[in-house]
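**Student:** next comes the sequence, and after it the predicted model I'd like to discuss.
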Amino acid sequence: MPLDLSSRGTATDAVTVDWDERDVLLYAVSVGAGQDPLQELVLTTENTEGVTPEVLPSYGGVLAQRVLRPDIGPYDRSKLVHAEQHLVLHRPLPVAGRLSVTARVGEILDKGSGAVVWTETIAVDPETGDAVVSSRSASFIRGEGGFGGDRGTSEAWEPPSPRPDHVVPLVIRPEQALLYRLNGDRNPLHSDPAFAARGGFDRPILHGMCTFGFTCRALVATVAGGTPSALTSIGGRFSSPVWPGEELTVEVWQQGQQVWFRTVRADGVVALDRGRATVAGG
């Protein structure tokens, strides 16, 4: 059945979202922090001498996903994949806190073989009303295109040089998707073989936001100098699936405060493409 195009511009009521120390520690481990237990202690521990815990900026995407998008009409959930994710951190996330979050349906684009649905989320401090995290997220729903709508445009993306400034290897553990889903994203595409098969995959795939979190860690370790709060925005396009057990490589370029990146599978296929980020203070 077709998507409800009249849902564009509709928004949810504000929802209160809170989290605590345990949530951010779990999140960090679920995106690979702690594979070397002596590193990244700022992300994985709360009681290490001389270490003040911080939150990975990509955790803002987890908070944004706790608000259900307004109804866009009926569709087969097994045909939906995360297509893009962009976050702006207006200030660093605290280790424990509370936000008021609203989601709004943005553009619904006709890609022929499917539809791209954008969701815009804003999370504000409930005491002051000041913005803390802004999120723009796109979903691709296979089979829902062909309604004669706008296809949309792509912003130019070109790194400043052929050779990246940093190359970061990453290892996705076989149980990574089962661990990541404990953050609240229980989509069976990442755990149920039968559901994944209906979506066209031979086995459950990794959450796009898990790949996003792994990539965020690589950026924090390189361009942000190991300080999570120095990374003030991050975004990119999910161009190919990642499976638990795979190895990835993050390629990073930097000019001052501007960062370009992509995440590549071991077979050379780009999984997270057209990545851009910013760091405070360049």
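**Tutor:** That came through, no problem. Residues are numbered from 1 along each chain as shown.

**Student:** please make it C-alpha for all contacts and neighbour counts, starting now.
**Tutor:** OK.

**Student:** hey, where'd the helices end up in the stretch 51-200 of the chain?
**Tutor:** 59-65, 176-180, 193-198 (DSSP state H, counting those that start in this stretch).

**Student:** and Glu158, what does it touch?
**Tutor:** The neighbours of Glu158, taking Cα atoms under 8 Å, 6 or more residues apart in numbering as the test, are Trp260.

**Student:** which one of the helices of the stretch 51-200 of the chain lies nearest to Leu80?
**Tutor:** helix 193-198 (10.7 Å; Cα to Cα).

**Student:** this is the other structure I want to compare:
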Amino acid sequence: MPIDVAKALAAEPATVELCWGHKDVQLYHLGLGAGAPATDPGELRYTLESKLQVLPSFATVAGGGMAIAGGISTSGIDVDLAAVLHGAQAIELHRPIPVSGAATQTSKIAAVYDKGKAAVIVLRSAAADADGPLWTCDTQIFVRGEGGFGGERGPASRLDLPEREPDRVLERPIREDQALLYRLSGDWNPLHADPEFAKLAGFDKPILHGLCSYGMTLKAVVDTALDGDVTRVRGYRTRFAGIVFPGETLRIRAWQLDPGRIQVSVTAVERDDAPVLADTLIEHT
């Protein structure tokens, strides 16, 4: 069987050294659409090195690594890359990410779930620097055609939307060149840049990275609900529910559930609010 669950769970953790500087952070923020208007004080917090703060979702690209690649190169896992999708992403922040830093990241398969027609691999990555833990990420890798092995289905993570109007409705345009800029932070998958490759994958044109939509959404909520203060974010999770194309617009609906949690739904405006991100929750102080 392509996935040997016992072997994957027993595999030794993989360790990698990460390092980043202010240019990496600024490039990541620009890839999310930061910097418009260029002189806006709120945007300068993402673009100007003398005022710079780090959006917590930077953890997904720190060091230029790709969590999905690490998850499918583990002992016990041998799957067709064409069957692999990024299913969900969660980040827990232990303290604010520094503008420049070096950290050791340790990754291990935390679980393999049987969804019937597919398997879900959960890759847990924890990063720490000389001062202690920085973040923990759970990356869920959805592998079509690899289910049915009799394993656990895994915990339910679906969130019903509140039965009331959202507290905020935000729209964020995606530039035509945004995927080309975002991919410079480390995700070189040609699906997001090469029209011919995108057509082979079944799309009319290249699609935006799911993690770009993920970062754009967090920035929009931080800027409007958390006073632009990235240090208030304690956790952020989502499920990638659909695609979005460069040139389209994200519609972000946000509900304040209680003083420390904001639920979010993200759709594509131009395609009749087709789902983009679902089961999305931001935990904050």
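**Tutor:** Perfect, thanks for sending it. Model, not experiment: these values are computed from the prediction.

**Student:** which one of the helices of the stretch 51-200 of the first structure lies closest to Val81 of the first structure?
**Tutor:** Going by Cα to Cα, the one of the helices of the stretch 51-200 of the first structure nearest Val81 of the first structure is helix 193-198, 10.9 Å.

**Student:** what comes up buried for the closest one?
**Tutor:** Pro193, Ala194, Phe195, Ala196 (16 or more other Cα atoms under 10 Å).

**Student:** so who does the third one touch?
**Tutor:** With contacts defined as Cα under 8 Å, 6+ apart, the neighbours of Phe195 of the first structure are Ser78, Pro188, Leu189.

**Student:** likewise the last one?
**Tutor:** When the contact criterion is Cα under 8 Å, 6+ apart, the partners of Ala196 of the first structure are Ser78, Pro188, Leu189, His190, Asp202, Arg203, Pro204, Ile205.

**Student:** out of these, which ones does the second structure keep as well?
**Tutor:** Here these are checked against the second structure with both residues aligned by TM-score structural alignment, their matches' Cα atoms under 8 Å, and the contacts held in both are Pro188, Leu189, His190, Asp202, Arg203, Pro204, Ile205.

**Student:** what about the longest helix in the first structure?
**Tutor:** helix 208-221 (DSSP state H).

**Student:** what does that helix rub up against?
**Tutor:** Contacts of helix 208-221 of the first structure (Cα under 8 Å, 6+ apart): 30-33, 56-59, 61, 82, 168, 170, 177, 180, 226-228, 230-231, 234, 238, 241-242, 250, 252, 263, 272.

**Student:** now do stretch 67-75 of the first structure
**Tutor:** Taking Cα under 8 Å, 6+ apart as the rule, stretch 67-75 of the first structure contacts 1-5, 7, 10-12, 15, 101-105, 119, 141, 144.

**Student:** try 6 Å
**Tutor:** Residues external to stretch 67-75 of the first structure that are found in contact with it (Cα atoms under 6 Å, 6 or more residues apart in numbering): Leu3, Asp4, Ser7, Ala103.

**Student:** what does Val168 of the first structure correspond to in the second structure?
**Tutor:** Counting by TM-score structural alignment, Val168 of the first structure lines up with Leu170 in the second structure.

**Student:** not counting its neighbours along the chain, what's nearest that match?
**Tutor:** Ile252 (5.0 Å; Cα to Cα, 6 or more residues apart in numbering).

**Student:** burial check on the one you found, number of neighbours?
**Tutor:** By other Cα atoms under 10 Å, the residues close to Ile252 of the second structure number 24.

**Student:** one more: the one 5 residues further on?
**Tutor:** Residues lying near Leu257 of the second structure (other Cα under 10 Å) number 12.

**Student:** just the element for the residue lying closest to it once chain neighbours are set aside, please.
**Tutor:** Residue nearest to Leu257 of the second structure in three dimensions, not counting chain neighbours: Gln263, with 6.7 Å by Cα to Cα, 6+ apart. Element membership of Gln263 of the second structure [criterion: DSSP states H and E] is strand 261-268.

**Student:** list the contacts of the counterpart of Phe149 of the second structure in the first structure.
**Tutor:** When the first structure is aligned by TM-score structural alignment, Phe149 of the second structure is paired with Phe147. Neighbour list for Phe147 of the first structure: empty [criterion: Cα under 6 Å, 6+ apart].

**Student:** over to Asp165 of the first structure?
**Tutor:** Val252, Trp253 are the contacts of Asp165 of the first structure under Cα under 6 Å, 6+ apart.

**Student:** try Val269 of the first structure
**Tutor:** Counted by Cα under 6 Å, 6+ apart, Val269 of the first structure has zero contacts.

**Student:** change it to 8 Å
**Tutor:** Contact analysis of Val269 of the first structure by Cα under 8 Å, 6+ apart lists Ser240.

**Student:** same check on the one 10 residues further on?
**Tutor:** For Val279 of the first structure, the contacting residues are Val223, Ala224, Ala230, Leu231, Thr232, Ser233, Gln257, Gln258, Val259, by Cα under 8 Å, 6+ apart.

**Student:** aligned counterpart of Gly87 of the second structure in the first structure, please.
**Tutor:** Match for Gly87 of the second structure (TM-score structural alignment): Ala83.

**Student:** OK, contacts around its match?
**Tutor:** Counting by Cα under 8 Å, 6+ apart, Ala83 of the first structure has contacts Val116, Ser137, Ala138, Ser139, Phe140, Arg237, Phe238, Ser239.

**Student:** out of those, which sit inside strands?
**Tutor:** Per DSSP state E, strands hold the following members of the contacts of Ala83 of the first structure: Val116, Ser137, Ala138, Ser139, Phe140, Arg237, Phe238.

**Student:** how about the last one, what's its match in the second structure?
**Tutor:** Phe238 of the first structure maps onto Phe240 of the second structure when the alignment is built from TM-score structural alignment.

**Student:** counting neighbours, what do you get for that match?
**Tutor:** When neighbours are counted by other Cα under 10 Å, Phe240 of the second structure registers 22.

**Student:** pretty sure it sits against Thr267.
**Tutor:** No. Using Cα atoms under 8 Å, Phe240 of the second structure makes no contact with Thr267, being 10.9 Å away.

**Student:** what touches both of those two?
**Tutor:** With Cα under 8 Å, 6+ apart, Phe240 of the second structure and Thr267 have common neighbours Val276, Leu277.

**Student:** returning to that earlier point: just among the contacts of Val279 of the first structure, which is most surrounded?
**Tutor:** Leu231 (29 neighbours).

**Student:** nearest to Pro162 of the first structure, of the buried residues of helix 193-198 of the first structure?
**Tutor:** So of these, ranked by how close each gets to Pro162 of the first structure (Cα to Cα), first place is Ala196, at 36.6 Å.

**Student:** what do we get in the second structure for the closest one?
**Tutor:** Using TM-score structural alignment, the partner of Ala196 of the first structure in the second structure is Ala198.
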